[in-house]
Structure formats: structure tokens, C-alpha cells
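Chemist: Quick check, what structure comes out for this input:
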Amino acid sequence: MVFSVAVAGASGYAGGELLRLLAGHPEFEVRTVTAHSNAGQRLINVQPSLRSLAHLTLVDTTPENLSGHDVVFVALPHGKSGELTTHLPAETLVVDCGADHRLENSDDWAAFYGGDYFGAWTYGVPELPTQHGKQRKRLVGARRIAAPGCNASTVALALAPGIHAGVIDAQDLVAVLAVGPSGAGKSLKLPNLAAEILGSANPYAVGGTHRHIPEIVQSLRWAGSTTDATISFTPVIVPMSRGILATATARLVPGTSAAAVREAWESAYADEPFVHLLPEGHFPRTADVLGANTALIGLAVDEAAGRVVTITAIDNLVKGTAGAAIQSANIALGLTETLGLTMNGVAP
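Modeler: So this is what the prediction gives:
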């Protein structure tokens, strides 16, 4: 069976990455692409790399244009997808790549985003360890899925196995991320201009203000933290168009051996197609996951500091956004989870 697909927000970076992956998916057929200011243009004029979809023309982002499809992927700024998706049929599989349906707590939404709260959907990180098994169990048969924030899923995947196994403390977590500016979207913003980022590393959302913090805390709560995690989270824009390299550390639970730490991560991800724990002493680069739906994790125990150190690399537009969305849709529809996705990066 071939599923008909619409992509809302197809002119942006996330929308373009969705389309790149969907173009190679054997069970999905993209029939409708929508935009706002670019409506009326041929898709190929806005996304010139998508040669196989040159026959498509962008139309207005309306419920009427999105209805009638089996699957709708929504890649819109926060506050926009919630308004739209309330009008889509209940039987349609809707996957939101924006933030509107990620958070369970309306107070968290008010504190970090503001505006109308649209409720939580099934969270689209299949590999996330939870107290009731992997998150993928909840995705089976789902018709409303919230794809993750790229920074949030990277840190959660990095730390959740340790929380789940009880080998690290959920208090005093620290994460510093080197991120590419494509995660901020395609709109023109001064801090993301080439003249501002080339030859420089620029921190932003410092001091507990980043919107992905409550999403990380939520994931770690699901993983088994008995009290809400506390995390110092600092992203730094670096001059690479895409990618995240996250260094996340946590206090080691006293008496826990390095072998027990490694066993926690090995047990969590041993059978996962897209999340790989690297051998001891090996650590990933963002170049290793470029274009892939893969998260690579390096792990070490700093005995002197009493901390576990994780280094995690993902492509923010693939595993961080579009790849996670398609992977989750595959599960929801009963398809092979890896369909249309690759674990192989592009190198050099």
C-alpha cells in the first residue's frame, strides 16, 4: 500500500529535509506541499536540490489543502501548527515537527513558549528508554505524533540510559552543545548570518532559558528520575550548516563501577538500528552522521570528577527532526521502522 502524504511548511529547512527523505521512501507518495509566503511557486525554485519532486507546486497552508491525505507532516514555527492541526481529520496520521505538542505540562509551555497550549501528543523518539519500555511501544497505531526538538532528543538519548539504570544522578546535569544554524530555521536572523558565524563560536540561550530544557526534563522523568532533573544547558552555534555535538555529563552514583555504566548504555541501545554506542575510548564527530538518521554516542567515566561523560553526534535535520518524524510514522503505520532511512552518513 502506498500512503498519500502532504508536507506543510515545505519551503523551510525541516520541510526540505522531510521531502528529501520522503522522496526515497517506497511506501510514501508526496502529493501536496504547502507554504506561506512562497505559495504559488514551483517547489524546485525554493528547494532546488529536490529534483525528483520538480513536478510539485507550493500551495497555501490550509486545512483544506492538507485534508484527504493518509499522512500529514507539519514543519511550522511554534504556535502555528497547533492552530492548523485541530482542523485535520482524526483518522489522518499527523506528525508535528514543531514544538506545539511536545510538552505534557501547560505551565512549562507558558514559561518557555507562551501563547495557546495545544496539548501533548505521542512523543516521537522511539529509542527513548522509559519506565514502561521503549517509547516506540506508544507510537504503534498513534495518529498524532510530536517529533522531538533536536537538542532535546540528543541530550535525552545521551543521558536516559544512565537515569533508567540508576547509575547517574538526575541532579546537576550539564550539557554543552555545538550546533549548526540550520536548527534555527530558514528565516533571516542576524546571529545566523554567515558574516556573524564564520570563524566564530557563539553561545545563545544561556542560563536556563532554552526552550528545549523542559522537554529534556520530561524525557528523563519518563526514563525514571524520581525528581525532576536539573540541567545546565548551553548551546553554542558553530560554523557548520547542520549537526549537533553534545557533551553531556552527570554525577556518578557512589559505588557504581565503570563497567556498570557501560552496561547501562549497551543494554539500552544494543538492538537499536539508529542509536549506536561506540567502543570504549571512541568518540563521534558530526561528520560521521551527516545525512544519516543515526545518533552516535561515546561514553567515558571521569573517575577524578566522579562524573559520567557522554559525547553524542546527530544530524539535527535528520535524526533531530525529519528522520525522527518518518521513523515514528513508520512505526505508527505498522511499516518496517527503518524504511526510507539510512544509518550511513556522507563523507567526506
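Chemist: For the rest of this, base every contact and every neighbour count on C-alpha atoms.
Modeler: Noted.
Chemist: All the strands of the stretch 201-348 of the chain, residue numbers only.
Modeler: 202-203, 231-237, 244-251, 275-277, 295-302, 307-314 (DSSP state E, counting those that start in this stretch).
Chemist: for the shortest one, the distance to its chain's centre please.
Modeler: When you say that, I think you mean strand 202-203. 21 Å (Cα atoms, centre = their mean, to the nearest Å).
Chemist: ok, residue 265 - contacts?
Modeler: Residue 265 makes contacts with 161-162, 277, as judged by Cα atoms under 8 Å, 6 or more residues apart in numbering.
Chemist: would TSV of these with neighbour count and distance to residue 255 be doable?
Modeler: Shown next, in TSV, are the contacts of residue 265 (neighbours: other Cα atoms under 10 Å; distance: Cα to Cα, whole Å):
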residue	neighbour count	distance to residue 255
161	27	18
162	29	14
277	24	23
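Chemist: Can you give me the neighbour number for the closest residue to residue 313 other than its chain neighbours?
Modeler: Leaving aside its chain neighbours, residue 313 sits nearest to residue 245 (4.6 Å; criterion: Cα to Cα, 6 or more residues apart in numbering). Number of residues near residue 245 (other Cα atoms under 10 Å) recorded here: 27.
Chemist: for residue 64, same thing?
Modeler: By other Cα under 10 Å, the residues close to residue 64 number 10.
Chemist: which SSE is it in?
Modeler: helix 63-66 (DSSP states H and E).
Chemist: Whichever helix or strand comes after that helix - contacts with which helices or strands?
Modeler: Later in the chain than helix 63-66, the nearest helix or strand by DSSP H and E is strand 71-74. Judged by 3 or more Cα pairs under 8 Å, 6 or more residues apart in numbering; DSSP states H and E, strand 71-74 is in contact with strand 3-8, strand 93-96.
Chemist: Output the contacting helices and strands for the helix or strand following the last one.
Modeler: Sequence-wise, the next helix or strand downstream of strand 93-96 (DSSP H and E) is helix 106-112. Using 3+ Cα pairs under 8 Å, 6+ apart as the contact test, no helix or strand touches helix 106-112.
Chemist: Now helix 106-112: buried residues?
Modeler: Applying a neighbour-count criterion of 16 or more other Cα atoms under 10 Å, one finds 108-109 buried in helix 106-112.
Chemist: Sequence B follows; please return its structure for comparison with A:
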Amino acid sequence: MPLSVAVAGASGYAGGELLRLLAGHPEFSIGTLTAHSNAGQSLVSVQPHLRSLAGHVLVPTDAHNLAGHDVVFLALPHGASAAIAAELDGDTLVIDCGADHRLESSADWAAFYSGDHAGTWAYGVPELPLAPGIDPLHLGATKQRERIVGTRRIAAPGCNASTVALSIAPGIAAGVIQPTDIVSVLAVGPSGAGRALKQNLLAGEILGSANPYGIGGVHRHIPEILQSLRWAGAVDPTISFTPVLVPMSRGILATSTAVLTPGVTAAEVRAAWELAYAGEPFVQLLPAGEFPRTADVLGANTALLGLAIDEAAGRVVVIAAVDNLAKGTAGAAIQSANIALGFEETLGLPLDGVAP
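Modeler: Presented below is the predicted three-dimensional model:
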């Protein structure tokens, strides 16, 4: 019998993407869908592309309405998930797509967010390499996947954070790049900022323009990236991180560079990424000389990486493309839920994108 699933925040972009993917999942049956200001409306009045779910009506977001389901996805603003999650049964699998449970450090939470630190859940990036002896749960894990198995609380990643971490962590774990002086510049679609009306996200503001934001070390995904790099074995990593809004509705193209470790060969560099992602269905390293586009991953739970070495600068260059709503958020959440529940990891998740 399929497991019953509730989605809180079903009227938002992340909630809508969760439902698009969940609607085709053979082991899940979609139950209660909640919203805040849109409560009382039919789902298709706010998510008109979800025709298979036309019979659903949005109800208010509270723990009472979410209770009684096998799985609950929380697609809520930062700071809104923790209180509701605390009221849900411990046997319920809860996946938080917000930031409330991603960070281990309460000091990092205080510096980049507000309110009380809610604690740390298993991080929903299964492919993330873990250095020997670094696994915080002391499970002997070599990939984050092993920390997700059997858990009932999962923190889905920040889309920018997981994209950069997947780009850089293999080189850190293998020791072929230096953990300091990492630079990442990202072209990102505005859907990553959510569906709320904001002036800087209006079409008149972003069409025909590229707009940097979160400049100078203040972006909230920075501590999440550094945490992942420390798990991969970095000691005191540093990163200069600059996202740039570009006029595409969804997608991330991240260009990350890091200093080569002296004496490391080009073959050793490429082998580090090949070994890290060998056999991974959703994170794929492209052949030498090939680099991804955001169009190649549209709608897919796929991260594509291209790798080059800038010999003159002594740096490794990694280009990563993901769909921020799919692999960046909702797809990662469902992939992690599959692992936690003992299902095939790829179940219900598209590997292929949509073109043109």
C-alpha cells in the first residue's frame, strides 16, 4: 500500500515542484496539502500545471493538519519549519526543505539567520563525499547517503550550497585542491528566492539584466557550503561566493575554482571526480572538454559537471549545472526520502531533462 504524504507550503515553487515529482511516484499517495495565505483555494488555482491533482484543496499549515501521514515535506520559509516539525510524531519521516535544520553550528545559525537554532538533521545530499574519520555521526560513512538510511528527519539542501559542494568536495576529499581561496560565481534563476512578491524579482527588474546579490560573504548558503567541505576533509576552508540573478526562471550554473595542490597531475585531478561520482545516477562528470548548460538539466534530478585545469593560474575549474527546484530542492528531498525508506533511490525521479 502506498505511503501517505503531506506537503506544507504546497502553493510555493518548491511545494509545486515536490508535487510534480510526487504525483508520479509509485510508492506515495498525496494527502493533505497546506498553505498560508492561499488556504481554502483549490491547488490548481495556484498551481495550474498540476492537473492530476485537481481535486485537492489547500488547508491551513499547522501540525494538526499534517499529522497522521507517513511522510511530511515542509516547503516553508526559513524559520517556519522547526516549530511544526517538533509537534510531528517521531515515526513520521519529515523532510525540511527550508534551512532550519541544515547547520550543525548554532553560531553559524546566529550569524546568518535569526531566532533559535533548531538542531541538525541528516543532510539531504546523498552523493556528498565524506572524508575518513570526518563523519559526524560516527557511522564510518564515506558518502552522505549512508547517514540518511533509516533516519526520520532530513534537511534538504540549499540549492546553491549543494551545487557548489558537489562541485568542490571530491577535490578536497582527494587532496588535489587546496581548501582555501575557493571562488564560486553562480548564475541563478529567481525561482530559488521563492514565490513571494519582491521588487527585485519582478520581470521588469531582471529581464535583460544580470544582478548580483548576497555579495561580500553575507549569503546564507556560505556556512552550509563550508560545512560540507569540512565533512569532505577541509581544515578551515574559505570561499568567495557570489550569486548572480539572470533572466531564466529556474536553473543554476556554478563556476567554481580552487588552487591546485603542488605536484598533483591533471590525471590525478580528473580521477578524483571520476572516483567520487562513479556509479552515481544523478551526479555525472562530463567527458574532458565538455561543459554543461542549465538547459541540459531542466526538470531533471540531475547535476552535470564539467572539469578543466587552468595551468597558467594553477587552478581547477568546475562548471556545474542543476535545476534549482529539482535536484537543488524537491528532487533532492524525494531522493533522500527514498533512501530513508529503503526504496530504490531513483524511484519517481527524472534523469532526463526537457528540451528545447
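Chemist: quick one on the thing from earlier: mean deviation of the helix holding residue 64 of structure 1 from structure 2?
Modeler: With mean Cα distance after the TM-score superposition for structure 1, helix 63-66 of structure 1 departs from structure 2 by a mean of 0.5 Å once superposed.
Chemist: So which bit of structure 2 is that helix matched to?
Modeler: Aligning helix 63-66 of structure 1 against structure 2 (TM-score structural alignment) gives residues 63-66.
Chemist: what do we get in structure 2 for residue 306 of structure 1?
Modeler: For residue 306 of structure 1, the residue aligned by TM-score structural alignment is residue 314.
Chemist: Equivalent analysis for residue 243 of structure 1, please.
Modeler: Using TM-score structural alignment, the equivalent of residue 243 of structure 1 in structure 2 is residue 251.
Chemist: I'd say residue 244 of structure 2 and residue 210 touch.
Modeler: Yes. Contact criterion Cα atoms under 8 Å: residue 244 of structure 2 and residue 210 qualify, at 6.3 Å.
Chemist: So for the two, which sits in the more crowded spot?
Modeler: Between residue 244 of structure 2 and residue 210, counting by other Cα under 10 Å, residue 244 is the more crowded of the two (21 against 14).
Chemist: how about that one, what does it touch?
Modeler: Applying Cα under 8 Å, 6+ apart to residue 244 of structure 2 gives the contacts 185-188, 210-213.
Chemist: contacts for stretch 81-88 of structure 1?
Modeler: By Cα under 8 Å, 6+ apart, stretch 81-88 of structure 1 touches 62-63, 66-67, 74-75, 94, 96, 98, 100-101, 118.
Chemist: ok, those vs residue 131 of structure 1, which is closest?
Modeler: residue 101 (21.4 Å; Cα to Cα).
Chemist: how about that closest one, what's its match in structure 2?
Modeler: Counting by TM-score structural alignment, the partner of residue 101 of structure 1 is residue 101.
Chemist: Could you give the number of residues near the closest residue to its match other than its chain neighbours?
Modeler: Leaving aside its sequence neighbours, residue 101 of structure 2 sits nearest to residue 120 (Cα to Cα, 6+ apart; 4.7 Å). Residues within reach of residue 120 of structure 2, counting by other Cα under 10 Å, total 16.
Chemist: Same check on residue 332 of structure 2?
Modeler: Using other Cα under 10 Å, the number of residues around residue 332 of structure 2 comes to 30.
Chemist: Surely residue 242 of structure 1 and residue 178 touch.
Modeler: No. Residue 242 of structure 1 is not in contact with residue 178 according to Cα under 8 Å; the separation is 10.2 Å.
Chemist: which one of these two has more residues nearby?
Modeler: Each of residue 242 of structure 1 and residue 178 has its neighbours counted (other Cα under 10 Å); residue 178 has more, 23 against 20.
Chemist: my guess is the match of residue 243 of structure 1 contacts residue 321, does it?
Modeler: Yes. The pair residue 251 of structure 2 / residue 321 is scored as a contact, 7.3 Å apart, by Cα under 8 Å.
Chemist: which residues do the two both contact?
Modeler: residue 294.
Chemist: if I pick the closest residue to residue 18 of structure 1 other than its chain neighbours, what's in contact with it?
Modeler: Nearest residue to residue 18 of structure 1 in three dimensions, chain neighbours excluded: residue 322, at 4.9 Å (Cα to Cα, 6+ apart). If a contact means Cα under 8 Å, 6+ apart, then residue 322 of structure 1 has 14-15, 17-18, 21, 97 as its contacts.
Chemist: Touching, the residue nearest to residue 101 of structure 2 and residue 103? I think so.
Modeler: Yes. The criterion here is Cα under 8 Å, and residue 120 of structure 2 meets it with residue 103 at 5.9 Å.
Chemist: Now list whatever residues contact both of these two.
Modeler: Counting by Cα under 8 Å, 6+ apart, no residue touches both residue 120 of structure 2 and residue 103.
Chemist: so where is the lengthiest helix in structure 2 in structure 1?
Modeler: With secondary structure taken from DSSP state H, structure 2 has its longest helix at helix 159-174. Applying TM-score structural alignment, one finds that helix 159-174 of structure 2 aligns to the residue range 150-165 of structure 1.
Chemist: with structure 2 superposed, average distance for the matching stretch?
Modeler: Stretch 150-165 of structure 1 sits 0.2 Å off on average (mean Cα distance after the TM-score superposition for structure 1).
Chemist: tell me how far that stretch is from the chain's mean position?
Modeler: 12 Å.
Chemist: Same check on stretch 164-175 of structure 1?
Modeler: 21 Å.
Chemist: Could you report the neighbour count for residue 342 of structure 2?
Modeler: 11.
Chemist: Can you find the partner of it in structure 1?
Modeler: Going residue by residue (TM-score structural alignment), residue 342 of structure 2 aligns to residue 334.
Chemist: What distance do you get for the closest residue to residue 57 of structure 2 other than its chain neighbours to residue 218 of structure 2?
Modeler: Sequence neighbours aside, residue 42 is the residue nearest to residue 57 of structure 2 in space, at 4.2 Å (criterion: Cα to Cα, 6+ apart). Applying Cα to Cα, to the nearest Å, the value for residue 42 of structure 2 to residue 218 of structure 2 is 38 Å.
Chemist: neighbour-wise, which of these two wins?
Modeler: The neighbour comparison of residue 42 of structure 2 against residue 218 (other Cα under 10 Å) goes to residue 42, with 19 against 14.
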